[in-house]
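**Student:** kindly generate the corresponding structure for this input.
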Amino acid sequence: MKLVLVCFFAFSNIFLLNSQSVYGNVEYKSKINGSFISEDVINKEKDKNLRNTLNFLNSSIKNNQNKFVFVLDFNRNVSVFSMNKILNVDNDTQLKYAIITNSGKDIFYQNIISRKKIKKKIMFGEEFNIVSNLDSLKWELTREEKKIGKYNCFKAITYLNKKTKIEAWYTTQIPFGFGPKGFGGLPGLIIELKENNIIYFANKITLKTNKIFEIEIPNTQNTISIEKYDSIGRSAKSRLKKM
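**Tutor:** Below is the predicted model of the structure:
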């Protein structure tokens, strides 16, 4: 198995060095598989107000999911992923909740040279550039495969934590290790990704030749670690509870 992977990566590197395709663009859409928050979780909640909030969140996502379009731009070394801007959001509370839940205000960067990924996020009116290691997630490459459009795809699995399982379908036909929401590091482009009950799927893939496409990565001097960011978030939540 190791020999196969070594041979594959060697072939991929040769492909990247000689291929004329130096820039790619993928349009992703998303859909809900069932409910974002399970009915069991909602029904077990004793607080009526919180139950109503969870139901409102579920309906917000369900009613607005088809409005979202995400774009992944990449060259050989870096990528950026974000949601296309939606107009007239301020007067639609459900839409605003759905955008936040889908990380619609966040921007995700990957750099396969430095092996870093950065998430640009706004929290409590302040901008954070959260940096983490691209190799921090350990993918399990399975033997499962399926055809998505014209691409032969393979399944990979990883876990963000004990409760969050990530399933990715990637294709070696496009040997660029990028994907939605900062997920990547696989032997090919992620065509479909499932995080909790939200599925992101490639709706349109464009590979362009003989074009240099530069992606500006946030300055690493203005970044914080994911551990520091989580600490700030916990402190902020603690202060809110005491108010």
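
**Student:** please make it C-alpha for all contacts and neighbour counts, starting now.
**Tutor:** Will do.

**Student:** count of neighbours near the closest residue to Ser59 other than its chain neighbours?
**Tutor:** In this structure, Ser59 finds its nearest non-sequential neighbour in Gln94, 7.8 Å apart by Cα to Cα, 6 or more residues apart in numbering. Residues near Gln94, counting by other Cα atoms under 10 Å, number 19.

**Student:** need the helices for the chain, in chain order.
**Tutor:** Applying DSSP state H to the chain gives helices spanning 2-18, 39-44, 48-64, 93-101, 226-242.

**Student:** in the first one, what counts as buried?
**Tutor:** Along helix 2-18, the positions that meet the burial threshold by neighbour count (16 or more other Cα atoms under 10 Å) are Ser12.

**Student:** related to what we said a few turns ago, tabulate the helices of the chain in TSV, adding columns for distance to Ile157.
**Tutor:** Listed next are these as TSV, based on distance: least, Cα to Cα, whole Å:
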stretch	distance to Ile157
helix 2-18	17
helix 39-44	24
helix 48-64	25
helix 93-101	22
helix 226-242	22
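
**Student:** the residue nearest to Ser59 against Ser60, yeah?
**Tutor:** Yes: counting by Cα atoms under 8 Å, Gln94 touches Ser60, with 4.6 Å between them.

**Student:** got the contact list for the residue nearest the centre of the chain?
**Tutor:** Computing the C-alpha centroid of the chain and ranking residues by Cα atoms, centre = their mean puts Lys181 first, at 1.5 Å. Counting by Cα atoms under 8 Å, 6 or more residues apart in numbering, Lys181 touches Phe81, Ser82, Ile107, Phe108.

**Student:** I'd like the structure of this one too, to check against the first:
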Amino acid sequence: MKIISSKIVITVLLVFATVLSFAQKDFQGQAYYQTKTSLDMNFGGRQMSEEQKKQIAERMRSSLEKIFILTFNQSESFYKEEEKLEAPAQGGGNMRFRMMGAGGGEYYKNVKEGKLIQQADLYGKQFLIVDSLPKLNWDMGSESKMIGQYLCFKATAVRKVVGGTAMPFGRNNNENQVEAPTEYTVTAWYTPQIPVSQGPSDYWGLPGLILELHDNNTVILCSKIVLNPTEKEKLKVPSKGKVVTTAEYEKIAQEKEAEMRENSGGRNMGGGGRGPF
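**Tutor:** As a prediction, this is how the structure comes out:
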């Protein structure tokens, strides 16, 4: 109990030590996140050798491992993938599936107004998702750890899975169906030393910047933070694409996946999950 209290006291002192910096009207920060998504290699229930799995993982590395930049101030943030030159395509490029929670799109969050604007690409078509920020009931505990020079505290929340109730494998949809979970637990590590209610993608709502996030099969870890950069960036608000709500977008995505699954003879095309991360 004394150890927990000491950590809390230290955190409070650190917050007070930086509060003047965050009180500036033109305050801005940038957080760089590395994302890594694990993938079930037993596609369609088919067993593969370790060598085959290794080859597929290597070909898909650019899709499974990404770097994102979160630019934020006291009330707004803009989250996008870091721009980089695309590597030449290797074999296996015909494997199409929607990366659930693995990257894609741009996110603008305004926590003061409770607004979320996301630009997403679904099978080559752009959508502009305009909706309220998702509200998660965070359970904030006393467990803590250091991430770089920042003292972080653990918080968890339950998030519902958006998608079908079953994941059909194989050509016959009546065989080998696996019931998919309807919800899962998200784990976040946030630091009160940066007292902004922001985080990667659509995550927010904690009394400090989220530096680490475990979202289903994706791990997001902050690798670099820049506070009050010399050259400030204007926070971009996405504006391209067909305007839809989150529910409308997920319905379109599910219908498209069902259509592609039917055209592919009933094979699973990567359904289940929340949507592009």
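
**Student:** how about the strands in the stretch 51-200 of structure 2?
**Tutor:** 65-72, 76-81, 106-110, 115-122, 125-132, 139-147, 150-160, 166-167, 178-179, 183-191 (DSSP state E, counting those that start in this stretch).

**Student:** quick revisit: out of the contacts of Lys181 of structure 1, which one sits closest to Arg115 of structure 1?
**Tutor:** Phe108 (13.7 Å; Cα to Cα).

**Student:** what lines up with that closest one in structure 2?
**Tutor:** Counting by TM-score structural alignment, Phe108 of structure 1 lines up with Tyr107 in structure 2.

**Student:** residue contacts, that match?
**Tutor:** So Tyr107 of structure 2 contacts Ser77, Phe78, Tyr79, Lys80, Leu116, Ile117, Gln118, Gln119, Ser201, Asp202, Pro238 (Cα under 8 Å, 6+ apart).

**Student:** same list (those) but as JSON lines, adding distance to Ile69 of structure 2.
**Tutor:** As requested, those are exported to JSON lines (distance: Cα to Cα, whole Å):
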{"residue": "Ser77", "distance to Ile69 of structure 2": "10"}
{"residue": "Phe78", "distance to Ile69 of structure 2": "8"}
{"residue": "Tyr79", "distance to Ile69 of structure 2": "6"}
{"residue": "Lys80", "distance to Ile69 of structure 2": "6"}
{"residue": "Leu116", "distance to Ile69 of structure 2": "17"}
{"residue": "Ile117", "distance to Ile69 of structure 2": "16"}
{"residue": "Gln118", "distance to Ile69 of structure 2": "15"}
{"residue": "Gln119", "distance to Ile69 of structure 2": "15"}
{"residue": "Ser201", "distance to Ile69 of structure 2": "10"}
{"residue": "Asp202", "distance to Ile69 of structure 2": "13"}
{"residue": "Pro238", "distance to Ile69 of structure 2": "15"}
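
**Student:** by neighbours, which of the residues you listed wins?
**Tutor:** Gln118 leads the contacts of Tyr107 of structure 2 on contacts (other Cα under 10 Å) with 31 neighbours.

**Student:** that older thread, next, format the strands of the stretch 51-200 of structure 2 as TSV and append distance to Arg96 of structure 2.
**Tutor:** Below are these laid out as TSV (distance: least, Cα to Cα, whole Å):
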stretch	distance to Arg96 of structure 2
strand 65-72	17
strand 76-81	20
strand 106-110	21
strand 115-122	11
strand 125-132	15
strand 139-147	35
strand 150-160	24
strand 166-167	16
strand 178-179	21
strand 183-191	25
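
**Student:** out of those strands, the one nearest Glu233 of structure 2 is which?
**Tutor:** strand 65-72 (7.8 Å).

**Student:** quick check: angle from the closest one to strand 106-110?
**Tutor:** Inter-element angle recorded for strand 65-72 of structure 2 and strand 106-110: 30 degrees (by axes from the mean of the first three to the mean of the last three Cα atoms, to 10 degrees).

**Student:** so who does whatever residue of structure 2 lines up with Gly179 of structure 1 touch?
**Tutor:** Superposed on structure 2 with TM-score structural alignment, Gly179 of structure 1 falls opposite Gly199. By Cα under 8 Å, 6+ apart, the contact set of Gly199 of structure 2 is Leu70, Leu209, Ile210, Leu211.

**Student:** one more: Lys146 of structure 1?
**Tutor:** Contact analysis of Lys146 of structure 1 by Cα under 8 Å, 6+ apart lists Asn152, Cys153, Phe154.
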